[in-house]
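>>> one predicted model, sequence on top.
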Amino acid sequence: MVGKVGVVEQHEDARLADILPSDIEPERPSAARVYDYYLGGSHNFAVDRAMAEQAIRILPELPANMRANRAFLRRAVRYMISQGVRQFLDLGSGIPTVGNVHEVALSEASDARVVYVDIDPVAVAHSQSILEPVPAATVVQADITDPTTVLGHARQHLDFSRPVGVLMIALLHFVPESANPGALVARYRDVLAPGSFLGISHGTSDEQGERGPAMEALYSRSANPLVSRDRAAIERLFDGFELVEPGVVFVPLWRPEPGALPAATPPERTATYAGVGRVR
């Protein structure tokens, strides 16, 4: 017998399927939808929930870690706003639910503009619905490993002669070495005006023991295989940028808000580094 939770999930899956293009069959987990599940969202399918639960068994702190990652996103956006940035390009944005870039940016600066980019059709369809009443924000369905296409769309909404805050939050650990993530970041960097910023958060196996390889093995069965990198490799992604203090650190340690309570979990248990760099 299917319980109430199962009935609700089946109904939600059917509703989500209705918004997808007819040629899309969500048979494999998607990083955007799994991330939504970690955050307590409802824009995910049974296959995403099943994978997320497997990941949580490997790393029980995952939901809290994802919230810490989202908190870093908010701090990074506020910092960039404080430095004069009013335009944001959020790459691999997922679903812009509560506390995402446009909400934070517009709460700090009414003239802010945001372009979200994601390849997942569910993420994009839901983003379009969420952003319909927000003229300052838009979403583009595109592959972030194709900067020419992404930037072509972004230039219709953002002025790259002025500072832009580029966000690669929980993104680059889904870019394999064969795609040369350093060169990819550089292609975005090279179009940015002085005073622009790059924010990155990135999964790591540093100090994770066997949990890191176990997580990579799990994600290898998804549409978005996971590539863990160490701190030095993540620092190299900021080549050509001036790192903002405190540099690349575990995500709760990047400029915690004054008066914030210490994290209940040791920072290294987040398995995620974060940093922000400036274009001079």
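Ah, there it is. Residues are numbered from 1 along each chain as shown.
>>> switch to C-alpha atoms for all contacts and neighbour counts from now on
Noted.
>>> any idea how far the closest residue to Arg211 other than its chain neighbours is from Asp18?
Leaving aside its sequence neighbours, Arg211 sits nearest to Ile58 (CA to CA, 6 or more residues apart in numbering; 6.3 Å). To Asp18, Ile58 is 33 Å away according to CA to CA, to the nearest Å.
>>> out of the two, which sits in the more crowded spot?
A count of neighbours by other CA atoms under 10 Å puts Ile58 above the other of Ile58 and Asp18, at 16 against 10.
>>> and the more buried one, what does it touch?
Arg211, Ala214, Met215 (CA atoms under 8 Å, 6 or more residues apart in numbering).
>>> compare those and tell me which is most surrounded.
Most surrounded of the contacts of Ile58: other CA under 10 Å gives Met215, at 21 neighbours.
>>> can you spell out which helices and strands pack onto the helix or strand hosting it?
Here Met215, judged by DSSP states H and E, is contained in helix 211-219. Other elements packing on helix 211-219 under the criterion 3 or more CA pairs under 8 Å, 6 or more residues apart in numbering; DSSP states H and E are helix 46-58.
>>> and here is the other one:
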Amino acid sequence: MFETWDATKRIAEAKRLTERLVDHAHYLLDIRENNVIVVYSDQLAKQIPRSYAANAFNLFREAMHQIEIVRLSALWDQAQIDNETILTVIELVDNEEVIKTLAEAARAQYARVPEPMDPNEPAEEREFALKFLQEINAKRGEEHANNAVAGLRKAIADARAIKSSSQLKSIHHLRHKHVAHYLTQTKEERSGEIIAPMKVGDEKPVLEASLKIMELLYCWVNGVGISFEESQKIDKKCARELWSNCKFEIVDRSKPTASMLRNR
């Protein structure tokens, strides 16, 4: 779909989409850290006794888990011009001219050589210092360009692997058939493909791989290093601050309590 686009247009759109992907990832990580407590621990569940409240709580947990699945699955929707997905960015950058252009941009970061230190030094020494700095920067620039090529190719290969993975297929299948849509059969089932049911926890390796791919894309497409690790720490702290201070007290209204008896 991007065959007619030149490298400059492809890169501009890839930069824009990668920025959006990072925003989507931050929201997904917020949900994830809340689900670590709500869905994957008994911190809240053990406070709920056998009661009608348990039904409501189970529904709440299921809804929290489903929105995480929906958001993660959306990151991996098919590449389309209007889709802000990892695969759209991959289609944009999986092009030799694009990779070459991005490698040149990485190399150019080391093209500028600072002026030699002391202008009062003899011209001969300043010329030697300048040549030395040029050689150092040229070497660094070449290494940076090679890292850009390697990073982009790794992001492309890893994304292709995730796209065809059984975990992602199971996640997509759950979303399409039971969460986002009510389908009797998915497109894959109609074609005879057997998709294994998603197991709780299948989303974790897909999410972790997605973050690493986005970090590579942001670094070598947008030219800025990024790490989700600090964001995850903040999200974890916020989730703990809420749920560690959230206490359930379920009262059976069909039985009189001491306060109710006093008020009679």
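The structure has been received and is ready for your questions. This is a predicted model, so every value here is computed, not measured.
>>> where does the TM-score land?
Put the two chains on top of each other and the TM-score (TM-score structural alignment, normalised by the length of the second structure) is 0.22; 99 aligned residues with a CA RMSD of 6.1 Å.
>>> ok, the contacts of Ile58 of the first structure vs Leu184 of the first structure, which is closest?
Nearest to Leu184 of the first structure, judged by CA to CA, of these is Met215 at 24.3 Å.
>>> what's the separation between that closest one and Ala50 of the first structure?
According to CA to CA, Met215 of the first structure and Ala50 of the first structure sit 14 Å apart.
>>> Asp90 of the first structure too?
Distance, Asp90 of the first structure to Ala50 of the first structure, by CA to CA: 27 Å.
>>> tell me which of those two has more neighbours.
Higher neighbour count among Asp90 of the first structure and Ala50: Asp90, with 23 against 12, using other CA under 10 Å.
>>> tell me which other helices or strands the host helix or strand of that one touches.
Secondary structure from DSSP H and E places Asp90 of the first structure in strand 87-91. Applying 3+ CA pairs under 8 Å, 6+ apart, we find strand 87-91 of the first structure packed against strand 113-118, strand 165-169.
>>> who does the longest one touch, helix- and strand-wise?
Contacts defined by 3+ CA pairs under 8 Å, 6+ apart place strand 113-118 of the first structure against strand 87-91, helix 101-108, strand 137-141.
>>> got the angle between the next helix or strand after that strand and strand 137-141?
The element immediately downstream of strand 113-118 of the first structure (helix or strand, assigned by DSSP H and E) is helix 121-131. Relative orientation of helix 121-131 of the first structure and strand 137-141, computed by axes from the mean of the first three to the mean of the last three CA atoms, to 10 degrees: 160 degrees.
>>> buried residues in helix 121-131 of the first structure, which are they?
Pro121, Val122, Ala123, Val124, Ala125, His126, Ser127, Gln128, Leu131 (16 or more other CA atoms under 10 Å).
>>> my guess is the third one meets Ala31, correct?
No - Ala123 of the first structure is not in contact with Ala31 according to CA atoms under 8 Å; the separation is 10.0 Å.
>>> for the nearest residue to Ala52 of the first structure once chain neighbours are set aside, what is the enclosing helix or strand?
Nearest non-adjacent residue to Ala52 of the first structure, counting by CA to CA, 6+ apart: Val34, 5.8 Å away. Per DSSP H and E, Val34 of the first structure falls inside helix 31-38.
>>> and if you look at Leu59 of the second structure?
helix 52-75.
>>> buried residues in that helix?
Residues of helix 52-75 of the second structure classed as buried: Met64, His65, Gln66, Ile67, Glu68, Ile69, Val70, Arg71, Leu72, Ser73, Ala74, Leu75 (neighbour count, 16+ other CA under 10 Å).
>>> what packs against it?
With contacts defined as 3+ CA pairs under 8 Å, 6+ apart, the packing partners of helix 52-75 of the second structure are helix 7-38, helix 166-174, helix 203-221.
>>> nearest to Glu127 of the second structure, of those helices?
helix 203-221 (33.5 Å).
>>> out of the helices and strands packed on strand 87-91 of the first structure, flag the one nearest Met80 of the first structure.
Across those, closest to Met80 of the first structure is strand 165-169 (CA to CA), at 6.8 Å.
>>> okay, the angle between the closest one and strand 113-118?
Using the same axes, to 10 degrees, strand 165-169 of the first structure lies at 30 degrees relative to strand 113-118.
>>> for strand 165-169 of the first structure, packing partners?
Using 3+ CA pairs under 8 Å, 6+ apart: strand 165-169 of the first structure touches helix 62-82, strand 87-91, strand 197-203.
>>> give me that answer again for 6 Å
The contact analysis (3 or more CA pairs under 6 Å, 6 or more residues apart in numbering; DSSP states H and E) places strand 165-169 of the first structure against strand 87-91, strand 197-203.
>>> after that strand, next one along is what?
By DSSP H and E, the next helix or strand past strand 165-169 of the first structure is helix 181-189.
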